[in-house]
Structures are given as C-alpha cells and as structure tokens.
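1. pasting the sequence and the predicted model now:
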Amino acid sequence: MANQNQLQAMSAAQVTKKLLSNEPLFILDVRNEEDFKDWKIEGSNVQIFNVPYFDLIDGVDAILDKIPEDKDILVVCAKEGSSKFVGEQLVEAGRRYVSYLTEGMKSWSEHLEPLKIGSLHGGGEIYQFVRIGKGCLSYMVISGGEAAVIDAVRMTDVFHSFAKEKNVQIKHTIDTHLHADHISGGRALAAQTNGTYWLPPKDAEEVVFEYEKLEEEAQIAVGNTLIRIQPVYSPGHTIGSTSLIVDNQFLLSGDILFVQSIGRPDLAGKAEDWVADLRTTLYERYKALPEDLIVLPAHFGKSAELGEGGKVCARLGDLFKSNPGLNITDEPLFRRTVTEQLPPQPHAYQEIRQTNMGKMTPNDEEQREMEIGPNRCAVHDV
C-alpha cells in the first residue's frame, strides 16, 4: 500500500504490476465524463469512480463517503496535474493510501509489459509485449543471439532495452499489416538496428519507403537454430494482412483473430469488399491449420482477454469452439455482423495510416495525441 498521510506517485508500470497480480485498487478518475466513458483503466479487481476535476476544485467533501479508507486509492487524470491536486485534498481529508498516476493517462497509453509466452524447439524463446493501456500486443522471437520483432509499437526503446538484456541483436522487424489504430515502430526499429523491415506488399502500395515483401514464399530465419517464421496470407482486416507461424507452435494472427472476437474489415473504407476475404481467412484458411497452434493476436480489446499473468493467447482449436466470431454459420449474418453496428473507428486512424505509409511525419507529442484512446480493431459484439 501507499505510505500513510502522504501523497505518493505511482507509475504506469507499477499500476500494471498491480493489475496483473490481481491486487485490489480503487481508482478515482477525474477526467471529464466523455473521456472516461471512452477509455479507462480496467482490471478484474479494480473499482473505478469518475468525478470530473472541475467538480472537485472547491474540495472533496462531497465524495468522501465514496472513497474507501482501507484500500489503495489511485487518482487519475489526462496528464498528471489535476490528479495531484485532488490527491493532496484526499490526503488532507484523512485518506491514508493515496497515489496519483505519473504523467496521467498518456503514460498509461504507452507502457509495455514483456511476458514470456514460451520456449522454441531447439532453443530460443518468444515474448509478448503487452501495451496494457492501449490493447496493442507486440512480439519478440529470440534464437541464437538474434531476434525478430513483430508488430512493434512506436516506443522502440523498450525493444532495444530488452534485446540488450537478452544479449541479442534485432535482425528483423515485421508488420503483419498496415496498422490503423497505432503508429508502427517497425520501420524505425529496423533503421536503428540495421535490420530488415518486412511488410505485406498488398498493404504497401502507397508507402514511400523501401521494405522487404512479406509474402507466403518468404522464409524468415532467426538465429543459428533456424527458428523459421512462415507467413500465411490472411486478408480481411486489410487486403494484405499476413499471419505468421513461428516454429510450428505459434500463430501470430495480427488483427484477423483475437481471443474473444475477430478483426473488423472497415478501417480502409473497404468493409463490403473485404468481408468475404475475412470469412475465407477465418473459416477456411485458419480452419485448415493445426488446432494446437497457440494464437497470439496483435491486439486485445477487453481486460477479460488477459489470461494468466497478463498473457493474451489461446489454442486455435479452443477458439473455434468458444470465439463467437468463428461460429456464425449463416454467411449473410456474418456479413451484417462485421459491416454493421461496429464500434467507433479508432481516433485519428486516417492520420495514423498516413504516418505508417511514410506520408506524414508527426512529432512525438502529435503521435501521442493521435494514439490516445482504446484500440478498436475488433468486432466485439459478435
């Protein structure tokens, strides 16, 4: 718990540890109601209460009966300042275990937590990087002193630090598709490490940079133990979406298949054109793959998708039994499900696509603003 009678700072990393270890946490979110409803910190043992900051400028007496005295209390705002102000008032009012989220929800959007998913045949490991506040999932495949990073986010320092810790050199960066909800770090990371950047060519028709074509004939080897990454063309979320089979054990499904949902086909304005591709990928191409493959998606949408220790993964055969998006037998109903009544499109997704094509070069703060909010790559209410 936080120290008594003194406001404490709590980092996004510390909050993540609490959530993944299922520790109880009471959150007072002082952002406006609209922002709170759009995006918030969630967890299985989290209680959350929203009161806009402007309602608390004159004091917190009106809400004290709703603030527990025996739990860790985390005050959250957009950037930090408002939460510190309110947190100090709570301490003065006698609450003993009060912290504020350092750098606010912006820091929550950017934290990555590396988790080991499994070992590879003949040596090597695969890690999942959980961007818990944004729902993005990146991966690092390690073998024989080399590494490949898949669906890297723009905070590339995390991958550099982890590679250094593991004493490996990043040789490849791979994007399973042209992302629309977050800015890819793949191309930048490849440039920083003198590695090779791979992108599906059907998603790259408008890009303004050089890349290696991620196609089914490609065989990407990592390390001297030849851990192979086999691309599988799997359109539907985008026309170029390409899944990866790693070491005949893991299926990196990009934004085609999630643990509790399936990918949406509308983020390039092509929903009606791509819905048939999406169904073919899920109901034919994926159905023909070995059921024991462990599915590792590029995103998750709800905290309920976080499994043991925060990992997001599932056996392919189990998803064909439990995932609603894989069990819509009526084709017209499938079409309506993935083209109508979709969640809102990601914030600034058109600008993000342009950035990932190399046509825009926003500065760091502009990139942060473009990415604020939840990931919305899935059809969640299937």
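-> On my side now, so go ahead. Numbering: from 1, shown residues only.
2. for the rest of this, base every contact and every neighbour count on C-alpha atoms.
-> Noted.
3. can I take it that A9 is in a strand?
-> Yes. Looking at A9 with DSSP: H, G, I helix; E, B strand; the rest coil, it is inside a strand.
4. neighbours of it, how many?
-> 18 (other Cα atoms under 10 Å).
5. so it touches L101, yeah?
-> Yes. Using Cα atoms under 8 Å, A9 is in contact with L101, at 6.3 Å.
6. count of neighbours near V222?
-> Neighbour tally, V222, other Cα under 10 Å: 22.
7. now do L278
-> Using other Cα under 10 Å, L278 has 29 neighbouring residues.
8. so which bits of whichever helix or strand it is part of are buried?
-> Following DSSP states H and E, one finds L278 within helix 271-280. Buried positions in helix 271-280, judged by neighbour count with 16 or more other Cα atoms under 10 Å: 271, 274-280.
9. rebuild those residues as CSV, extending it with distance to R368.
-> Putting these into CSV (distance: Cα to Cα, whole Å) gives the following:
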residue, distance to R368
A271, 28
W274, 30
V275, 31
A276, 34
D277, 32
L278, 30
R279, 34
T280, 35
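10. just give me the closest of the residues you listed to E146.
-> Taking Cα to Cα as the measure, L278 is the one of those closest to E146, at 33.4 Å.
11. how close does the closest one get to M10?
-> To M10, L278 is 42 Å away according to Cα to Cα, to the nearest Å.
12. same question for T16.
-> T16 sits 10 Å away from M10, going by Cα to Cα.
13. and those two? which has more neighbours close in?
-> T16 (22 against 18).
14. what comes up buried for the helix or strand containing the more buried one?
-> Using DSSP H and E, the element containing T16 is helix 12-20. Within helix 12-20, the residues that count as buried by 16+ other Cα under 10 Å are 12-13, 15-16, 18-20.
15. following element in sequence after that helix, please.
-> strand 25-29.
16. between that following strand and helix 12-20, how big is the angle?
-> Relative orientation of strand 25-29 and helix 12-20, computed by axes from the mean of the first three to the mean of the last three Cα atoms, to 10 degrees: 130 degrees.
17. the structure to be compared is supplied as follows:
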Amino acid sequence: MNSSEAQKLLETFKILAANFLHFYCNFCIINVEIPFPGDVCFRVYNESIVINAQPYERRSNMQLEKCKQRCMQSQNGIYNCRSFVYDFADKVSLQIFRKNSSFLAYFENLKLLHLYLHNLNGRNINAICDFYTHQGDKLPAKLLKYYEHLYLEPTFADGCDFEYASRELSSTELLNVLTSNNTNQEICEKGKVAKFLETQGFKLDSANRVDLKGYNLDACSDACTNNINDKKDTFGCRSFDYHGNGCSLFGEAAVPTGTRQLKQDFHTSYYEKICIDANLMSNECQNVRRFPQMLLVGFAEIVVTARSLIECFENCLKSRQSFGTNCTSVIYFYEELEQNCILNSENRQTQRNLFVKENIDTVDYFEINCPLRKRKKVIDDLVFRS
C-alpha cells in the first residue's frame, strides 16, 4: 500500500468512525468550531464551557437527553434556561475526536468508542449539567475551549416545546426526584424544629401534589410539619402552596435547594420546610420571609463562610451571642464556597431604596417575620444561659 492509498483509507476510516458515532450519539460533534446541526432543538458546541458566570442549577448523574428535557421544562419560572454545559466527567468520552494523524490511533480509538457507547447505554457516565439563564457569549460571560464538555443552547424551534418540555418522567425517575437528599428534611432530627421559608407571590411548578381544600395557613403548616395528608396518611412533605381556599402539599422543593421551578402567582405563597435549631426561634415565629434573587446593599455587619443555607441563617439567629451584633436580615450565595453568608444590621423595611435585584449570582435574601422584641428576648435568653 503506497502513501496515497493509505491516506485515502485513513480518510475513509475517519468518515466511517464519524458516521458510526453520529448514529449512536447525535450530540457528539466532529467539528469543534461549528454547532452540530443534527438536533433542531439545540445548538451544540463541542469542548466548550462558560466562564465569568454562575449557573442557577447543577444536576449530576444525568444523561444529555434529560439535561435537554430539564432545560426545556425550565422556561416559565424565576430561572429560565437559555444554555447549559454538559460535563462528561469520565475521560473516555470525547477523547476519540481529538486530532490524530495516524491510522493506528484511529483504530485504537475505535475501542474507546465502543467502551464509551457501552457506558452511555449503561448510564454509567457520571455527567454533570450546569444550567444558565443567559447564553454563554453574552458579556460578561464567555465561551472557553475545554475538553470533555459540551455547550448547548435551546433554539426554540417549532415543535421543540412538545419534543422535550411535554415529556413526563417515568415512575422510577419521579420517585428518585421526590426522595433525593438535600438540605430540606422531611422529618427534623432531634434538637431541631420545622420552620418554613415563605415566598409570597409564587407557587411551585409541579403536578405531584396533595390538595387540602378549606385548610387555613396554620392547618396547612401543621400538616406539612407532621408529614400527613388529608386522610391522615403519612406523606413526606417538603413544601406547600397556600391560597385562600386551602393548600397543596409537595414532596418536592424549589430550586436552588430542590429541583422544581417557581411560577409567579400573586394569589399564592410558597412555603418550604427547613429544620432549625430548636433553641433559636420562638414558637410564635413559624415563617421566614424569603426573597429570591434580591440583595440589601451596604449594610453587611458580618460576612462568614457557611456550609449550607441553614447554617447561614442560624448564624443570623445567634448573631448577638456569637458576634455581638443584631442581625435583622441575611443574604446567602448558593454557589460561593467561602464568604457566602452576609449578616445585615438593616433590612428591606428600614432601607427600601437599597433593596435591589441580583441578576448574575444565585442568591436569596431572608427576614424573620416575628416582631424584633420577641426575637430579641429569645436571643437574650440564649446569652443569659451561656
């Protein structure tokens, strides 16, 4: 075989390998500079990530099709998916399409391709999806070349909402979602009590609910706290919607701590169960006002590192004991690993003009609804006992 024949055979092999992968895996891209045209619902860029931006949600152990489905189903809440990055996490995935010039390299990579497809069909790939509310090339965000990653944007072409957003989860997948572990516990451990984060003007976007008609707010709160439905059967409640005619209990929670989106509804309030140290909040104080994507600017009394939203909020409740300050509101940045918890000496009531929206980082602002006098007494009792 002369050199020209070998080169022709190599090019033929490249085409066969590309077609082989295309047949089994329609999201893998040969030309890293051009989006793959095979999926009319998503533009896909190979070996690309987003920098200078924070995702509003991260999901692990998801196949690409499920990430696409989740993005298309997240178009009507607080966070609307405009792009996401898919991280294969295993090193087999896209190595087969790095530039190689030898026939032997392509022959060996065919083995990698076989292994990759086996892992794909067996769902053994430990993939991660990061979802964003904007496109990756919108400043200050930028696209950066990076191995083992795909960047995708929904095209919103005709029929795509039906193709992806209308798909229902299987019963097994739904069970996994409803029982997934996170910071919102169905039953609080010893020494903690259930309280609720109250988000006014929103409802949970979920059809998997237990409706309690004619219940007032206290009765709905008790039902969710005690994990029972209207028939007094056990129900793992993590949140509920309340409106004038009753409430709906959910075994799910909203992002960023849960998996569901919130929808605006001015006649409804959303309540999410959390577990707080029993010594930190009085019985009169059952609900904590939550304001998604809001900040109070200029009144950070203390900035600390918290491992979770609950730890951050408890730092505010015991601020007088721990820091000698009076925390009246708290801000928590979900994606930051350090200095992510801000304890404020003022709140939105005292500084309305400095209560502003945050459009880049995933953040929540919280206030306690009960009067400061009652709250002060609880904290003073803690100081006295210490």
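-> Received, thanks. Bear in mind the structure is a predicted one, so any value in this text is a computation, not a measurement.
18. could I get the TM-score for this pair?
-> In this superposition the chains share a TM-score of 0.27, using TM-score structural alignment, normalised by the length of the first structure; 194 aligned residues with a Cα RMSD of 7.6 Å.
19. thinking again about what came up before, who are the packing partners of the next helix or strand after the helix holding L278 of the first structure?
-> Per DSSP H and E, the first helix or strand lying C-terminal to helix 271-280 of the first structure is strand 294-297. Secondary-structure packing of strand 294-297 of the first structure (3 or more Cα pairs under 8 Å, 6 or more residues apart in numbering; DSSP states H and E): strand 250-254, strand 314-315.
20. please identify the most buried of these.
-> Counting by mean count of other Cα atoms under 10 Å, strand 250-254 has the highest mean neighbour count of those, with a mean of 26.
21. which other helices and strands contact that strand?
-> Judged by 3+ Cα pairs under 8 Å, 6+ apart, strand 250-254 of the first structure is in contact with strand 242-246, strand 294-297.
22. ok, E365 of the first structure to A13 of the first structure distance?
-> 21 Å.
23. where exactly do the helices run in the stretch 51-200 of the second structure?
-> For the stretch 51-200 of the second structure, helices defined by DSSP state H, counting those that start in this stretch occupy the ranges 64-73, 103-121, 160, 171-178.
24. check these for me and report the most buried one.
-> Each of the helices of the stretch 51-200 of the second structure was scored by mean neighbour count; the highest is helix 64-73, a mean of 20, by mean count of other Cα under 10 Å.
25. so which elements touch that one?
-> Short answer (3+ Cα pairs under 8 Å, 6+ apart): helix 64-73 of the second structure packs on strand 83-87.
26. go again with 10 Å.
-> Identification of packing neighbours for helix 64-73 of the second structure by 3 or more Cα pairs under 10 Å, 6 or more residues apart in numbering; DSSP states H and E yields strand 57-60, strand 83-87, strand 128-132, strand 142-154.
27. so which of the ones you listed is nearest F240 of the second structure?
-> Nearest of those (Cα to Cα): strand 57-60, 21.2 Å.
28. enumerate every residue touching I294 of the first structure.
-> Counting by Cα atoms under 10 Å, 6 or more residues apart in numbering, I294 of the first structure touches 117, 245-246, 248-253, 313-319.
29. how close does it get to H172 of the first structure?
-> Here I294 of the first structure is placed at a distance of 22 Å from H172 of the first structure (Cα to Cα).
30. and if you look at Q192 of the first structure?
-> Q192 of the first structure sits 11 Å away from H172 of the first structure, taking Cα to Cα as the criterion.
31. buried set for stretch 365-384 of the second structure?
-> For stretch 365-384 of the second structure, using 16+ other Cα under 10 Å, the buried residues are 365-368, 370, 375, 378-379.
32. what two of these are the furthest from one another?
-> Y365 and V378 (22.0 Å).
33. in which helix or strand does F291 of the second structure reside?
-> Counting by DSSP H and E, F291 of the second structure is found in strand 287-292.
34. what of R336 of the first structure?
-> helix 331-339.
35. quick one: name whatever helix or strand follows that helix.
-> Scanning onward from helix 331-339 of the first structure (DSSP H and E), the first element met is helix 349-356.
36. next SSE after that following helix?
-> Downstream of helix 349-356 of the first structure, the first helix or strand assigned by DSSP H and E is helix 364-371.
37. would you reformat the helices and strands packed on strand 250-254 of the first structure as TSV and include distance to I150 of the first structure?
-> Formatted as TSV, those follow (distance: least, Cα to Cα, whole Å):
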stretch	distance to I150 of the first structure
strand 242-246	9
strand 294-297	11
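38. quick one: the helices in the stretch 51-200 of the first structure?
-> Using DSSP H, counting those that start in this stretch, the helices of the stretch 51-200 of the first structure run over residues 81-92, 104-110, 157-166, 186-193.
39. how many residues are close by F84 of the second structure?
-> Counted with other Cα under 10 Å, F84 of the second structure comes out at 28.
40. I'd guessed it sits against K66; true?
-> No. Taking contacts as Cα atoms under 10 Å, F84 of the second structure lies outside contact range of K66: 11.9 Å.
41. list residues touching both of those two?
-> Counting by Cα under 10 Å, 6+ apart, the common neighbours of F84 of the second structure and K66 are C129.
42. nearest spatial neighbour of V246 of the first structure, chain-adjacent residues omitted?
-> I229 (4.6 Å; Cα to Cα, 6 or more residues apart in numbering).
43. the one you found contacts T242, doesn't it?
-> No. Using Cα under 10 Å, I229 of the first structure is not in contact with T242, being 11.6 Å away.
44. so which of those two has more stuff around it?
-> Using other Cα under 10 Å as the criterion, I229 of the first structure and T242 rank with T242 on top: 30 against 22.
45. with adjacent residues omitted, what lies nearest to that one?
-> Closest to T242 of the first structure by Cα to Cα, 6+ apart is Y233, at 4.4 Å.
46. what about that neighbour, distance to T173 of the first structure?
-> Taken as Cα to Cα, the span from Y233 of the first structure to T173 of the first structure is 18 Å.
47. of the two, which one has the most company?
-> Remark: of Y233 of the first structure and T173, T173 carries more neighbours, 26 against 19, as counted by other Cα under 10 Å.
48. contact partners for that one?
-> Contacts for T173 of the first structure (Cα under 10 Å, 6+ apart) come out as 139-140, 147-152, 185-191, 193, 195-199.
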